[in-house]
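Trainee: Coordinates for the following, if possible.
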Amino acid sequence: MQLTLAPVFKRLLLPASLSGTVTDAQTGSPIAGTLVQVFVIGMTVPIKSTLTDDNGQYRITDLPSATYTIIVFARNFTTQSLNVTLMNGKERKVDIQHNLLQISVANIS
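Mentor: Down below sits the predicted model:
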């Protein structure tokens, strides 16, 4: 006799994953080389991180079901931080739009 797991039970055993695309909020262009970090809420060291590819896409796998803080950093853009809840066996798609840093130069006399 062969024992099979019900589809719902199988999904509970599978880790969660996070994916998406990082783009420039003004132009819609993908931002390659963006650092995407996953933190357990309240912790200061990421448990996983990756860089976006040439198309601005990222994917982070093998995450346990939980709520995480995601911090996204791209040179010359504002840093984004958001909380995301992941469920076992599911892939959560989170697209992020970055705004350029606003740099002001003070008049020096």
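
Trainee: From here on, just use CA atoms for contacts and neighbour counts.
Mentor: Noted.

Trainee: ok, for R59, nearest residue in space, not its chain neighbours?
Mentor: Among residues not flanking R59 along the chain, S19 sits closest, at 4.2 Å (CA to CA, 6 or more residues apart in numbering).

Trainee: is it true that the one you found touches K90?
Mentor: No: using CA atoms under 8 Å as the test, S19 is too far from K90 to be in contact (10.8 Å).

Trainee: In three-state terms, label R11 for me.
Mentor: Under DSSP: H, G, I helix; E, B strand; the rest coil, R11 falls in the helix class.

Trainee: Before we compare anything, build this one as well:
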Amino acid sequence: MTILLAFFLFGLHSFAQQTVRGTVGDMLLQSSLSGATVTMNEHSTLTDDKGQFRFTNILPGNYSIMVTYSGYQQQQVEIKVISGKENAISPDDAKFRTPNIPVAVLLEGKFSSLYANRVSAAMRDSISAYGGSFMPQNIDDNKMIVVADGDIVLNSVSKGNEPLPMGVNPYTIGTQREVLFANAIFLQNCLDYLVNENNLSEAKAKDYVARLLNMQKVKEEKTFWQIINIAVPVLLVILFAVIFQWNRKRKYSK
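Mentor: This is a model prediction of the structure:
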């Protein structure tokens, strides 16, 4: 399941002629959403190609605006239209300023068994009778990665019941808002880290030196190698043709 947060930005204004207008957009992708359904009490409309909507002839009073769009969470905002005054409603910026929200945690060390305090003496004796012993904690260091949502490793399915690449949002695929999230890369890095004894961080920390060409030598020998690459294949084809014709003539001339 693709993790996609749908945020809607409203800029609502009412004027003396009781007109309410606003814009619907995706704050994550910084783009407007055209074709979104905007409902204000008994009034309903669709946003234009710029994500804007407009209601006219609105009487003063309290209204509830509902916005729905395929692939996004439904959003609702309450407004109050006051005749002769301009009203502006914006999203709470504090809700969108929380940085580095963890969705996965890496744990390393010795882990205690979930049954450490649940094994009775009778169960221990039964395990011992089969030549085993209960271990309340692992001996060697271990590691695990705990992810907040297991759907992060799921693949969505297209309308034709075909699996989509991991990290693709099926509702925006094929549109200008299509984004490929790094779910697959995250999963690969997790597996590499868990099974790689040398640790993925050490592999990524390696320095790779690019062996660049000697540009002075390239400039001096450019013509020579161009002739070799062009002439040699042609000469080989001609030589093969001559040998083939000579062998054919020798074979059938008798």
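
Trainee: show me the contacts for the residue nearest to R59 of the first structure.
Mentor: S19 of the first structure is in contact with 57-60, 91-95, counting by CA atoms under 8 Å, 6 or more residues apart in numbering.

Trainee: corresponding residue for it in the second structure?
Mentor: Aligning on TM-score structural alignment places S19 of the first structure opposite R21 in the second structure.

Trainee: related to what we said a few turns ago, compare the contacts of S19 of the first structure with the second structure and list the overlap.
Mentor: Retained in the second structure (both residues aligned by TM-score structural alignment, their matches' CA atoms under 8 Å) from the contacts of S19 of the first structure: 57-60.

Trainee: ok, and the most crowded of those?
Mentor: Y58 (24 neighbours; other CA atoms under 10 Å).

Trainee: can you pull the contacts of it?
Mentor: 19-21, 36, 50-52 are the contacts of Y58 of the first structure under CA under 8 Å, 6+ apart.

Trainee: Which of the helices or strands spans it?
Mentor: strand 57-63 (DSSP states H and E).

Trainee: Read off where whichever helix or strand comes after that strand ends up in the second structure.
Mentor: Next in sequence after strand 57-63 of the first structure, counting helices and strands by DSSP H and E, comes strand 66-73. Using TM-score structural alignment, strand 66-73 of the first structure lines up with residues 61-68 of the second structure.

Trainee: So what touches that stretch?
Mentor: 36-41, 74-82.

Trainee: Tell me the buried residues within these.
Mentor: With neighbours counted using 16 or more other CA atoms under 10 Å, these contain these buried positions: 36-40, 79, 81-82.

Trainee: what about the host helix or strand of the match of S19 of the first structure, how far off from the first structure?
Mentor: In this assignment (DSSP H and E), R21 of the second structure forms part of strand 20-23. Here the mean offset of strand 20-23 of the second structure against the first structure after fitting is 0.9 Å, by mean CA distance after the TM-score superposition for the first structure.

Trainee: so who does Q57 of the first structure touch?
Mentor: So Q57 of the first structure contacts 19-22, 30, 32 (CA under 8 Å, 6+ apart).

Trainee: Just among the residues you listed, which is most surrounded?
Mentor: V22 (29 neighbours).

Trainee: I figured it hits G56, correct?
Mentor: Yes: assessed by CA under 8 Å, V22 of the first structure is found in contact with G56 at 5.1 Å.

Trainee: shared neighbours of the two, anything?
Mentor: Common neighbours of V22 of the first structure and G56 (CA under 8 Å, 6+ apart) are 30-32, 34.

Trainee: can you put these in JSON lines and add distance to P15 of the first structure and secondary structure?
Mentor: As requested, the shared contacts of V22 and G56 of the first structure are exported to JSON lines (distance: CA to CA, whole Å; DSSP: H, G, I helix; E, B strand; the rest coil):
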{"residue": "P30", "distance to P15 of the first structure": "27", "secondary structure": "strand"}
{"residue": "I31", "distance to P15 of the first structure": "27", "secondary structure": "coil"}
{"residue": "A32", "distance to P15 of the first structure": "26", "secondary structure": "coil"}
{"residue": "T34", "distance to P15 of the first structure": "24", "secondary structure": "coil"}
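
Trainee: could I get the residues you listed as JSON lines with distance to L13 of the first structure?
Mentor: Below are these laid out as JSON lines (distance: CA to CA, whole Å):
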{"residue": "P30", "distance to L13 of the first structure": "34"}
{"residue": "I31", "distance to L13 of the first structure": "34"}
{"residue": "A32", "distance to L13 of the first structure": "33"}
{"residue": "T34", "distance to L13 of the first structure": "30"}
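
Trainee: How about S83 of the second structure: what's its closest non-neighbour residue?
Mentor: A16 (5.3 Å).
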